[in-house]
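Student: Next comes the sequence, and after it the predicted model I'd like to discuss.
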Amino acid sequence: MRFWSRRVAGSANEDRLELSCRGDRWTVAIADGAGGLSGGAAAARSATSAMVALGAEMELDADGWCERLSQLDRELEAEPRCGETTLVVVQVSRGELWGASVGDSGALLVTPDGPIELTAAQSRKPLAGSGACRPAIIPRQPLSGRLLVATDGLLKYTSLATTNALARTGDVKSAVEALIQAAALPSGNLQDDVAVVLGERVG
């Protein structure tokens, strides 16, 4: 796999992303701490760190990731310094991907035939850290095209068609830069924090 990632502050800088690799198994986690609540950034940081550390240790199926997100939800709720956060976690291995999510961050497969929304079935709320989140699975499926995982700072401000086109153009580094530019205002400022990971199979 080849990945490129960027995290750019638009305002509160509460987005987080992390990746881990163990052999041919990659784990990608991305989170957006809830604005307007104290501890959002801490919740996002704790969530992504915990997910990639677990993914480095073992391979879980999609149901296993849902169970782990539910456990994390309770752990964050019990931690006074942490607020609430969205969370997407995706494992990639042997040409397949799967995972789980909650909130309005998202994951897509970008392909010549159009985008496949991997997180279309997720619940926007309650978020992780509320003690009541309802994680949705990302079913195991072939990794066709490129894998895009991003917060709503990107997905909310670019259309699916634009996202799909830009994410497929050039190498993964230049595609990530083009996506961030597409989400920006004419002034160049971002309307929200952005975290994005783009990956593809190599060889």
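Tutor: That came in fine, so what should we check first?
Student: alpha carbons only for contacts and neighbour counts from here, please
Tutor: Fine.
Student: how about the strands of this protein, start to end?
Tutor: 2-8, 15-22, 25-32, 87-93, 96-102, 106-111, 114-117, 136-142, 146-150, 194-200 (DSSP state E).
Student: Which strands and helices lie in contact with the first one?
Tutor: Meaning strand 2-8. Helices and strands touching strand 2-8, by 3 or more Cα pairs under 8 Å, 6 or more residues apart in numbering; DSSP states H and E, are strand 15-22, helix 172-183, strand 194-200.
Student: Just put these in CSV and tack on mean neighbour count.
Tutor: Output for the helices and strands packed on strand 2-8, formatted as CSV (neighbours: other Cα atoms under 10 Å):
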stretch, mean neighbour count
strand 15-22, 23
helix 172-183, 19
strand 194-200, 25
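Student: Now render the strands of the chain as JSON lines, adding distance to Glu77.
Tutor: Below are these laid out as JSON lines (distance: least, Cα to Cα, whole Å):
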{"stretch": "strand 2-8", "distance to Glu77": "25"}
{"stretch": "strand 15-22", "distance to Glu77": "18"}
{"stretch": "strand 25-32", "distance to Glu77": "16"}
{"stretch": "strand 87-93", "distance to Glu77": "15"}
{"stretch": "strand 96-102", "distance to Glu77": "15"}
{"stretch": "strand 106-111", "distance to Glu77": "22"}
{"stretch": "strand 114-117", "distance to Glu77": "29"}
{"stretch": "strand 136-142", "distance to Glu77": "19"}
{"stretch": "strand 146-150", "distance to Glu77": "24"}
{"stretch": "strand 194-200", "distance to Glu77": "24"}
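Student: ok, structure two:
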Amino acid sequence: MSRGRIARWMLEETGADYDVVRVDWTAKDAAFVAVNPMGKVPTIVHDGVVVTECAAICAYLADAFPEARLAPPGGARGAYYRALFFAAGPLEQAVTSRAMGWEIADPAKQGMLGFGDFDRTIDTLETLIAGAGAGWLAADHFTAADLYVGAHLAWGLQFGSIPQRGVFAKFVERVTSREASIRAAAKDDAMLAAA
């Protein structure tokens, strides 16, 4: 039940071999904290490179495994990075702020926030998804941006932190019906059940 599910799904999409290391939330292992001083998951180590933060992990793995076609060609990278980092920044900030009860009504103060306000962020997300030309956010095929935005939407719709909108539900259904998503969820659910 963590952002580690996003990294697992991304790893499944790449087709790469990987090992999973469980982390105890209450007593974090010193070796893990040495790799990620934040003590948070997900954290990956690939060829000696430590990568943390879900959007960074998605972008890194897409580039590290180009045969999976999870990063679009150069001309589509603007839309790709925009979607990845919109979800990592404004969307997550807006959803978290709303969940914590932090509402800033003053438009001048909203300008200090990376997301402005919750409604504008959600409306912008709907515009990004509805405007996706081939049904995908950044290319004519599924990319890491679709995975990352889809994971945020799936979580938010499931727990009510993102409002139900038809375009969101259709997008989530589309991305989570992928074989790699289904495999990743089954592996995570089995690991959770065994805990």
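Tutor: That came in fine, so what should we check first? None of the values given here were measured: they were computed from a predicted structure.
Student: Superposing both, give me the TM-score.
Tutor: TM-score of the superposed chains, computed with TM-score structural alignment, normalised by the length of structure 2, equals 0.32; 103 aligned residues with a Cα RMSD of 5.2 Å.
Student: of the strands of structure 1, which approaches Ala56 of structure 1 most closely?
Tutor: strand 15-22 (5.5 Å; Cα to Cα).
Student: Residues touching the closest one, excluding its own?
Tutor: Around strand 15-22 of structure 1, the neighbours that count as contacts under Cα atoms under 8 Å, 6 or more residues apart in numbering are 7, 9, 26-33, 41, 44-45, 48-49, 52-53, 55-57, 151, 193-197.
Student: could you check the angle strand 25-32 makes with it?
Tutor: Angle of strand 15-22 of structure 1 versus strand 25-32, following axes from the mean of the first three to the mean of the last three Cα atoms, to 10 degrees, is 170 degrees.
Student: could I get the helices and strands packed on strand 2-8 of structure 1 as CSV with distance to Ile137 of structure 1?
Tutor: What follows is the helices and strands packed on strand 2-8 of structure 1, written out as CSV (distance: least, Cα to Cα, whole Å):
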stretch, distance to Ile137 of structure 1
strand 15-22, 19
helix 172-183, 25
strand 194-200, 19
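Student: Select, out of these, the one closest to Ile138 of structure 1.
Tutor: strand 194-200 (16.6 Å).
Student: which strands and helices sit next to the closest one?
Tutor: Partner elements for strand 194-200 of structure 1 (3+ Cα pairs under 8 Å, 6+ apart): strand 2-8, strand 15-22, strand 25-32, strand 146-150, helix 152-155, helix 172-183.
Student: Thr163 of structure 1: which of those is closest?
Tutor: Going by Cα to Cα, the one of those nearest Thr163 of structure 1 is helix 172-183, 6.7 Å.
Student: Show me what that closest one is packed up against.
Tutor: Looks like helix 172-183 of structure 1 contacts strand 2-8, helix 152-155, helix 160-167, strand 194-200 (3+ Cα pairs under 8 Å, 6+ apart).
Student: what do you get if the cut-off is 7 Å, keeping everything else the same?
Tutor: Packing partners of helix 172-183 of structure 1 (3 or more Cα pairs under 7 Å, 6 or more residues apart in numbering; DSSP states H and E): strand 2-8, helix 160-167, strand 194-200.
Student: Go through those and name the closest to Val89 of structure 1.
Tutor: strand 194-200 (11.5 Å).
Student: rewinding a little: generate TSV for the helices and strands packed on helix 172-183 of structure 1, with distance to Arg16 of structure 1 as supplementary columns.
Tutor: Conversion of these to TSV gives the following (distance: least, Cα to Cα, whole Å):
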stretch	distance to Arg16 of structure 1
strand 2-8	7
helix 160-167	20
strand 194-200	7
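Student: Relative to Thr127 of structure 2, how far out is Arg183 of structure 2?
Tutor: The gap separating Arg183 of structure 2 from Thr127 of structure 2 is 30 Å, by Cα to Cα, to the nearest Å.
Student: go on, Ala64 of structure 2?
Tutor: 30 Å.
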